[in-house]
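A.B. asks: Could you look at this predicted model? Sequence included:
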Amino acid sequence: MNNLLIGYARCSTDKQDLQIQRETLTSLGVAADRIYCDHGLTGTKRDRPGLTQALAAVRGGDTLVVAKLDRLARSVPDARWIAEQLTERGVRLQIGASVYDPTDPMGKMFFNILATFAEFEADLIRLRTREGMKRAKAQGKLRGKQPKLSSMQYKELRRMYDSGDYAISDLAEMFRVSRATIYRSLERTPVSR
């Protein structure tokens, strides 16, 4: 039974909703029981069970349908890997209303261009996020991770370490932090006099 439409939808966080993507896929002719989803998984993670199921469901002559390319792949290598999977099986890819065959030279070129733009868009989102965090930090709204030890504890830790009477593991147990925290704290705290 060839020429099936298999849908795939994905959202990056648990707070996002897949309903709009599902509705889009249904409006494009995908049966509701043929829509595979990943919820709360970023596109940069290759291990996406819904995508794995969708790729397993498509056969030669079928069409994999996604609402937008960034829901399928978020990087050029990932998009190429998916394109190779589709090409090997003779499966077409439909993004929104546009359908193309990855075995066709124009289709391959189009897929690579779209994948490049998807990666560019993901990079822009990361850049905007970093800028937003920087702005929030400047306004005092984002303070970052709080230190595990107070300034007094840092000084006491340094004094105890410099005395030579305590091993790192002893200090970690006394201050109830990891050994790595002790090492980092000692790097940041000047040698006591």
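C.D. replies: Thanks, I have the structure now. Numbers count the residues shown, from 1 in each chain.
A.B. asks: switch to C-alpha atoms for all contacts and neighbour counts from now on
C.D. replies: Noted.
A.B. asks: Remind me which helix or strand residue 162 belongs to.
C.D. replies: Under the criterion DSSP states H and E, the helix or strand holding residue 162 is helix 151-163.
A.B. asks: what ranges do the strands span in this protein?
C.D. replies: Secondary structure of the chain (DSSP state E): strands located at 5-11, 35-39, 63-66, 92-95, 98-100.
A.B. asks: The longest one relative to strand 35-39, how many degrees between them?
C.D. replies: By that I understand strand 5-11. 10 degrees (axes from the mean of the first three to the mean of the last three C-alpha atoms, to 10 degrees).
A.B. asks: dropping in the other structure now:
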Amino acid sequence: MRKPFEAAGPAPGLPAGTPASLPASLHAPLEDAAAGAGIPDIAYTTVSTPIGDLLLAATGRGLLRVAFPGEDHDAVLHRLAERAGPRILRSPRRLEEAARQLDEYFTGRRRHFDLPLDRSLSAGFRLTVLEHLSGIGFGRTESYAEVARRVGHARAVRAVGSACATNPLPVVVPCHRVLRTDGSLGGYLGGLAAKTALLELEAAA
């Protein structure tokens, strides 16, 4: 499977005629040139994890999006271009810290993410819910109903579920820690196998 945008030509923000896949020695100067020129709006990379390859995308404000293997990464990037800005560059260096912290999390060496987040893809009640989720500690869980009560809208259980299902920053903003009242998993954008794996990782730590 090709990496996002690569087979279609140069990453947005690079000069026309630039090969899509470049040696690191050539790609790094292009990253620097793009940054110096005030581009890109969005930097992205992919990282390998025990639950598959995750797409990471960030703006100058912070981490904007984490996408699961089952999502179409090309489609995710195109939607981000429409929402956050059309200039996109594959830039692993700009996402090194996020990649490092994710590696530490998956290898049992990190329990809390300390990353700047760009929450501009969420608003209103959904943003309120996602901000609350960041406070659910490692290895802990809450029910959808409990989250609704804690954010001051006890009847909004389904809306809490919708906020979790559309969380643009899964794993980092831990919607996997939200379960049904009976303790069953509920849904998960990354699939129930991924949700189970994350909960088991935290339970074993």
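C.D. replies: Right, received. Where do you want to start? Computed from a prediction, not measured in an experiment: that's the story for all the values here.
A.B. asks: Fetch the TM-score of the aligned pair.
C.D. replies: The TM-score (TM-score structural alignment, normalised by the length of the first structure) is 0.24; 81 aligned residues with a C-alpha RMSD of 5.6 Å.
A.B. asks: Quick one: closest of the strands of the first structure to residue 171 of the first structure.
C.D. replies: Nearest of these to residue 171 of the first structure, taken as C-alpha to C-alpha: strand 35-39 at 43.2 Å.
A.B. asks: returning to what we had before: buried stuff in the helix holding residue 162 of the first structure?
C.D. replies: Within helix 151-163 of the first structure, the residues scored as buried using 16 or more other C-alpha atoms under 10 Å are 154, 155, 157, 158, 159, 161.
A.B. asks: how about JSON lines for those, with distance to residue 83 of the first structure added?
C.D. replies: Output for the buried residues of helix 151-163 of the first structure, formatted as JSON lines (distance: C-alpha to C-alpha, whole Å):
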{"residue": "154", "distance to residue 83 of the first structure": "54"}
{"residue": "155", "distance to residue 83 of the first structure": "58"}
{"residue": "157", "distance to residue 83 of the first structure": "56"}
{"residue": "158", "distance to residue 83 of the first structure": "57"}
{"residue": "159", "distance to residue 83 of the first structure": "60"}
{"residue": "161", "distance to residue 83 of the first structure": "57"}
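A.B. asks: packing partners for the helix holding residue 162 of the first structure?
C.D. replies: Packing contacts for helix 151-163 of the first structure, counted by 3 or more C-alpha pairs under 8 Å, 6 or more residues apart in numbering; DSSP states H and E, involve helix 168-175, helix 179-188.
A.B. asks: Next, the angle helix 179-188 makes with it.
C.D. replies: 90 degrees.
A.B. asks: about what we covered before: figure out which of the strands of the first structure is closest to residue 129 of the first structure.
C.D. replies: So among the strands of the first structure, strand 5-11 is nearest, using C-alpha to C-alpha, at 17.4 Å.
A.B. asks: Tell me the helices and strands packed up against the closest one.
C.D. replies: So strand 5-11 of the first structure, by 3+ C-alpha pairs under 8 Å, 6+ apart, packs with helix 19-27, strand 35-39, helix 49-57, strand 63-66, helix 69-72.
A.B. asks: Out of the ones you listed, the one nearest residue 99 of the first structure is which?
C.D. replies: Here strand 63-66 is closest among those (C-alpha to C-alpha), at 8.3 Å.
A.B. asks: So which elements touch the closest one?
C.D. replies: Using 3+ C-alpha pairs under 8 Å, 6+ apart, the elements in contact with strand 63-66 of the first structure are strand 5-11, strand 92-95.
A.B. asks: The longest one to helix 19-27, inter-axis angle?
C.D. replies: Computed by the same axes, to 10 degrees, the angle separating strand 5-11 of the first structure from helix 19-27 equals 170 degrees.
A.B. asks: what angle sits between strand 5-11 of the first structure and helix 49-57?
C.D. replies: Using the same axes, to 10 degrees, strand 5-11 of the first structure lies at 170 degrees relative to helix 49-57.
A.B. asks: picking up where we left off before, let me know which of the strands of the first structure is the nearest to residue 133 of the first structure.
C.D. replies: Proximity to residue 133 of the first structure (C-alpha to C-alpha) singles out strand 5-11 among these, at 22.1 Å.
A.B. asks: sorry, back to before: if you compare the helices and strands packed on strand 63-66 of the first structure, which one is most tucked away?
C.D. replies: Comparing these by mean neighbour count (mean count of other C-alpha atoms under 10 Å), strand 5-11 comes out on top with a mean of 25.
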